[in-house]
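Asker: No sequence on hand, only this structure:
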């Protein structure tokens, strides 16, 4: 994955290759045997909240490759406002994503949000979902801090 960065910012993965390798291994472990559609929705929603252009660009493209519709991609930021567009399982994952991503709002992950997720995911799936949300939040923080340029924009530069 080659990206251009703000040259005044440290390129974490260049100077700490082990961190990058660890993140890739963590992301891979989190995603193992997990529903790819739900995974991409989670990655997109967390990246929207965290304002990570690099990750949004990547995960919108990945979701399209999986056959995700433009309507769902357009409305994911308002998933809880559009009845019937997202499944109950997807909504539970998105609610958990929002709660875990917005920890600094002081609300934590409520029992209701957690119970909703637990209703739609078995314990193994829930563990992977939680790990996936942690991973995308970490990726977002690296890329935002480095001011990573979205890949679709960086391709035209050289």
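Answerer: Noted; the coordinates are in hand. Being a predicted model, the structure only gives us computed values, none of them experimental.

Asker: For the rest of this, base every contact and every neighbour count on C-alpha atoms.
Answerer: Noted.

Asker: wait, what's in contact with residue 77?
Answerer: Neighbouring residues of residue 77 by Cα atoms under 8 Å, 6 or more residues apart in numbering: 45, 48.

Asker: distance of it from residue 89?
Answerer: 16 Å (Cα to Cα, to the nearest Å).

Asker: In space, what's closest to the residue most central in space within the chain - neighbours in sequence excluded?
Answerer: By Cα atoms, centre = their mean, the mean C-alpha position of the chain lies nearest to residue 43, the distance being 1.8 Å. Once flanking residues are discounted, residue 43 sits nearest to residue 136: 5.8 Å by Cα to Cα, 6 or more residues apart in numbering.

Asker: got another, please set it beside the one above:
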């Protein structure tokens, strides 16, 4: 198998732009725990092992339970996600699959202010971009250390 380029070394400008977006999101109107949960779910959908490793470790470090992590792919059937989390997960899945409906928007607007929904949308599009970079270029799932990216 041909070794893929390391985007962190060869694409420093592009990576810098993504880190800037991620930095903004850390200070956004959306709570960290919810953004991490959304990042984990979107990474499940996209099959990004590196991001699954990263976000599962970050979630556990901030107190997320194993039960909620294991149940996330079937969140609609699980009673232990809040209405706000459910709205965020529905929004994240719809954006990732490019299938946002008026009903999904209505559900999201019941839980999020305009500013929060814009920040949540930026979060979803950002993790989708990270997933695609990690799927396209060199990375090693399992090597992420908690807090490595701030």
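Answerer: Looks like it came in fine. Fair warning: this is a prediction, and the values are worked out from it, not measured in the lab.

Asker: Drop the TM-score for these two in here.
Answerer: Laid over one another, the chains give 0.90 as their TM-score (TM-score structural alignment, normalised by the length of structure 2), with 144 aligned residues with a Cα RMSD of 1.7 Å.

Asker: hang on, the earlier thing: aligned to the residue nearest to residue 43 of structure 1, what sits in structure 2?
Answerer: In structure 2, the residue paired with residue 136 of structure 1 is residue 127, using TM-score structural alignment.

Asker: Help me confirm that its match comes into contact with residue 43.
Answerer: Yes: using Cα atoms under 8 Å, residue 127 of structure 2 is in contact with residue 43, at 7.5 Å.

Asker: on that earlier part again, show me what the helix or strand hosting the match of residue 136 of structure 1 packs onto, helices and strands only.
Answerer: Secondary structure from DSSP states H and E places residue 127 of structure 2 in helix 114-136. Helix 114-136 of structure 2 sits against helix 12-26, helix 32-46, helix 49-61, helix 83-96, with contacts defined as 3 or more Cα pairs under 8 Å, 6 or more residues apart in numbering; DSSP states H and E.

Asker: hmm, 7 Å instead?
Answerer: helix 32-46 (3 or more Cα pairs under 7 Å, 6 or more residues apart in numbering; DSSP states H and E).

Asker: can you tell me what part of structure 1 the helix it packs on aligns to?
Answerer: Counting by TM-score structural alignment, helix 32-46 of structure 2 corresponds to residues 36-50.

Asker: Report the buried residues of the matching stretch.
Answerer: 37-48, 50 (16 or more other Cα atoms under 10 Å).

Asker: and if you look at stretch 126-133 of structure 2?
Answerer: Neighbour-count burial for stretch 126-133 of structure 2 [16+ other Cα under 10 Å]: 126, 127, 128, 130, 131, 133.

Asker: Show me which of those is closest to residue 79 of structure 2.
Answerer: Checking those against residue 79 of structure 2 by Cα to Cα gives residue 127 as the nearest, at 25.5 Å.
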